[in-house]
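**Student:** Dropping the sequence and predicted coords here.
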Amino acid sequence: MLFLPNDESSKLLAMANSRAVHLEVADDHAVSDEDEPMRRFLAGQPPVDPDNYPTSWRQWEDLVAETTARGVAVQRIRVVTEPLTDYIRFLHAISGRNEQYGEDIRWLPRHTVDPAEYTTDEWWLLDDDILAWTLFDSAGDFVGFAVTRDPVEVVRAIGVRDRLWVKAVRHSDYVPETIG
């Protein structure tokens, strides 16, 4: 297993030749570069302040644009609890921007899928032969990936991806359940 630290995370998508799928299952993360955009969102303001745009967001957008320009499909499945937490509502509000740079984002309400059909880990699956678990520190910040080519783990992730992708709803079509 290889540890790929956060500051080298662009190397992960460079390993993909045709498809990179990200599974997200947590209803909350405490990612420090999202604090101000999240505060703005909860205050009813646009999450993104053009004068204070998070550097890591621009880096991600550039990486996705470069990756999709190489012909790699960048896809994301978010398994979410409805009604959505504030954090997931925030992610939903900003996901259109991610799609502008080439990501295909899908949403899957947790109550519509059997818990046995997915994992509680978040990960990336690249080209059906590389699995990279997403790692966070105790404060919730992303620290890197644990990367493996273990065929047992990769096949398990392929099964999860294939079961969930067909059930998940395109971002543009997803209308989250709201309270009341």
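**Tutor:** Ah, there it is.

**Student:** From here on, just use CA atoms for contacts and neighbour counts.
**Tutor:** Noted.

**Student:** could you pull out the strands for the protein?
**Tutor:** Under the criterion DSSP state E, the chain contains strands at 2-5, 19-24, 73-80, 103-109, 123-126, 130-136, 142-148, 169-170.

**Student:** Please work out how many residues are found near the residue nearest to Ala73 when sequence neighbours are not counted.
**Tutor:** When the adjacent residues along the chain are set aside, Ala73 lies closest to Arg19, with 4.6 Å between them (C-alpha to C-alpha, 6 or more residues apart in numbering). When neighbours are defined as other C-alpha atoms under 10 Å, Arg19 has 18 of them.

**Student:** The structure to be compared is supplied as follows:
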Amino acid sequence: MTDKAPTYPDLLRSATERAVHLEMRDIYTVEGEQERITAWRAGHRWDRADRTSWWRPWLDLVVETAARGVVLRRGRIVSEPLSEYLRYSHSYAFTNVEAGEELRWLPRRRASDLALPGNDFWLVDHRLVLFNHFDGEGRPTGVEVSEDPDVVKLCSSAFEAVWERGVDHDAYQPS
């Protein structure tokens, strides 16, 4: 494993077949997101019909990646009822789906018998895993990259198990 990691744009641009992302935390403290969370708390919701109001650079990258034929999937293991952060996240997750990413939600109680790695990760083309590390408050603290076949196999297997049990975003009703 190495701490030398590609940027997220480089990671997705390197994908030729698929890029999957497993998220397992109930809170993420993302720099620059506080203003949007405050607006959400006050009742603001993104309007599906007004794409320019919610489109952002990340979604351009998702569209670009999907247009090359790369399958993008995100699985989220979540505690229920959802944390405030995940309720906020669910409210705008349609933007990722509209950009070309598939998304499934798995209630944590349905994941108890799954073998899962200790950290969120991206897995690209069954060849490279990028682990995301966070502190206890959900702030990113770094990444770790592995191309070890055993680590790749663990993450691939974990993601597929979550994906198989997950509920499609359009059908998931947060509690």
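**Tutor:** Done, it's in. Note that this is a predicted model, so its numbers are computed, not measured.

**Student:** what's the TM-score here?
**Tutor:** For this chain pair, the superposition-based TM-score is 0.87 by TM-score structural alignment, normalised by the length of the second structure; 171 aligned residues with a C-alpha RMSD of 2.4 Å.

**Student:** returning to what we had before: for the strands of the first structure, which one ends up most surrounded?
**Tutor:** Using mean count of other C-alpha atoms under 10 Å, the stretch among those with the largest mean neighbour count is strand 123-126, at a mean of 24.

**Student:** Output the contacting helices and strands for that one.
**Tutor:** When contacts are defined as 3 or more C-alpha pairs under 8 Å, 6 or more residues apart in numbering; DSSP states H and E, strand 123-126 of the first structure packs onto strand 19-24, strand 130-136, helix 151-165.

**Student:** Out of those, flag the one nearest Ser9 of the first structure.
**Tutor:** Closest of those to Ser9 of the first structure is strand 130-136, at 10.3 Å (criterion: C-alpha to C-alpha).

**Student:** what's that closest one packed up against?
**Tutor:** Going by 3+ C-alpha pairs under 8 Å, 6+ apart, strand 130-136 of the first structure lies up against strand 123-126, strand 142-148, helix 151-165.

**Student:** which residues are contacting the second one?
**Tutor:** It stands for strand 142-148 of the first structure. With contacts defined as C-alpha atoms under 8 Å, 6 or more residues apart in numbering, strand 142-148 of the first structure is touched by 1-9, 31, 130-137.

**Student:** centre of the chain versus it, how much separation?
**Tutor:** Between the centre of strand 142-148 of the first structure and the centre of its chain there are 14 Å (C-alpha atoms, centre = their mean, to the nearest Å).

**Student:** do the same with stretch 167-177 of the first structure
**Tutor:** 15 Å.

**Student:** Flag every buried residue along it.
**Tutor:** 168-171, 176 (16 or more other C-alpha atoms under 10 Å).

**Student:** Over to stretch 83-90 of the second structure?
**Tutor:** Buried residues in stretch 83-90 of the second structure (16+ other C-alpha under 10 Å): 83, 86-88, 90.

**Student:** Just the residues you listed: which are in helices?
**Tutor:** Judged by DSSP state H, these include 86-88, 90 as members of helices.
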